[in-house]
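Asks: Fold the following, please.
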Amino acid sequence: MIAEEGRGPAEGVDSVLAALADSTRRQLLDVLAAQGEATATTLAERLPISRQAVVKHLAVLGAAGLVSGARVGREVRYAVRPAALDAAARWMATLAADWDRRLATIKRLAEAAEREES
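Replies: As a prediction, this is how the structure comes out:
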């Protein structure tokens, strides 16, 4: 997991999941992933929301570590930062593996109990 400055790994995953809970932010990430980078104005042209709304959504994505903005002249160009998303995906994979182990144990116990009854 990545640990953001002053935050633990779980808090980083929490902020990623909270940011991804909004469909508009997921759309922004999709557009940025497809384009590589874009300005807030360009992103607003692709979505049914204002430039100001795009900027607010980008701020949430930026705070979660999912996008970064770089000033190029008078523009700020935003790009996807995959590290935070990768950390959240690793957390989910670990969680899934833990549940798989638990379910396998329950299955073994149930099968053993069934054999004992027979």
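Asks: C-alpha only now, for contacts and for neighbours.
Replies: Fine.
Asks: Now do the buried residues in the longest helix along the chain.
Replies: With DSSP state H setting the assignment, residue counts place helix 82-117 as the longest helix in the chain. Of the residues in helix 82-117, those buried under the neighbour-count criterion (16 or more other Cα atoms under 10 Å) are 84, 85, 87, 88, 91.
Asks: Now tabulate those residues in a markdown table and tack on distance to residue 104.
Replies: Converted to a markdown table, the buried residues of helix 82-117 look like this (distance: Cα to Cα, whole Å):
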| residue | distance to residue 104 |
| --- | --- |
| 84 | 30 |
| 85 | 28 |
| 87 | 26 |
| 88 | 24 |
| 91 | 20 |
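Asks: Just the closest of these to residue 68, please.
Replies: Lowest distance from residue 68 to the buried residues of helix 82-117 (Cα to Cα) belongs to residue 84, with 11.4 Å.
Asks: for comparison, sequence B:
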Amino acid sequence: MLEALGDATRRTIFELLAAGPRSVAQIAGDLPVSRPAVSQHLKVLKDAGLVSSTAMGTRRLYALDPRGLAAIRGYFDQFWNQAMVAFAQAAENPPEEKT
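Replies: Down below sits the predicted model:
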């Protein structure tokens, strides 16, 4: 899942979709890449579970997938929780001062 965000263009698309659903044409309008390239990036993001699509007439709207966001948050929360435990342990057991 995180591998999909390893590409700068995909991260930008991901960030654009955070503002709300968009079509390929709308996304391509904000990027220096073609519509076919945007479609390829969206496929990678969709395959990773980070983006979903909905048919709206003759076009598709892409949006962030809440389940994918929850998975990313869960991944990073584990590190946050470990850091907080380590901080609490360090605060409760400060190193002895040498005099």
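Asks: TM value for the aligned chains?
Replies: For this chain pair, the superposition-based TM-score is 0.80 by TM-score structural alignment, normalised by the length of structure 2; 98 aligned residues with a Cα RMSD of 2.1 Å.
Asks: which one in structure 1 is aligned with residue 72 of structure 2?
Replies: Alignment note: residue 72 of structure 2 maps to residue 88 in structure 1; criterion TM-score structural alignment.
Asks: residues contacting the closest residue to its match other than its chain neighbours?
Replies: Among residues not flanking residue 88 of structure 1 along the chain, residue 13 sits closest, at 5.2 Å (Cα to Cα, 6 or more residues apart in numbering). Each residue near residue 13 of structure 1 by Cα atoms under 8 Å, 6 or more residues apart in numbering is listed here: 84, 87, 88, 91.
Asks: so which strand or helix has residue 13 of structure 1?
Replies: Counting by DSSP states H and E, the element that carries residue 13 of structure 1 is helix 9-20.
Asks: next helix or strand past that helix?
Replies: Next along the chain after helix 9-20 of structure 1, with elements defined by DSSP H and E, is helix 23-35.
Asks: Okay, buried residues for that following helix please.
Replies: Going by 16+ other Cα under 10 Å, helix 23-35 of structure 1 has these buried residues: 24, 25, 28, 29, 31, 32.
Asks: Once you drop chain neighbours, what's closest to the equivalent of the last one over in structure 2?
Replies: In the superposition onto structure 2, residue 32 of structure 1 corresponds to residue 17 when matched by TM-score structural alignment. In space, and not counting its chain neighbours, residue 17 of structure 2 is closest to residue 63: 5.6 Å by Cα to Cα, 6+ apart.
Asks: any idea what that neighbour aligns with in structure 1?
Replies: For residue 63 of structure 2, the aligned position in structure 1 is occupied by residue 79, per TM-score structural alignment.
Asks: Work out the gap between the helix or strand hosting its match and the centre of the chain.
Replies: Assigned by DSSP H and E, residue 79 of structure 1 belongs to strand 75-80. On the basis of Cα atoms, centre = their mean, to the nearest Å, strand 75-80 of structure 1 sits 18 Å off its chain's mean C-alpha point.
Asks: Repeat that for stretch 49-57 of structure 2.
Replies: The mean C-alpha position of stretch 49-57 of structure 2 is separated from the chain mean by 16 Å, Cα atoms, centre = their mean.
Asks: Residues contacting that stretch, please?
Replies: Residues external to stretch 49-57 of structure 2 that are found in contact with it (Cα under 8 Å, 6+ apart): 1, 14, 42, 45-46, 60-69.
Asks: at 10 Å what do you get?
Replies: Contacts of stretch 49-57 of structure 2 with the rest of the structure, by Cα atoms under 10 Å, 6 or more residues apart in numbering, involve 1-2, 4-5, 13-14, 17, 21-23, 42-46, 59-72.
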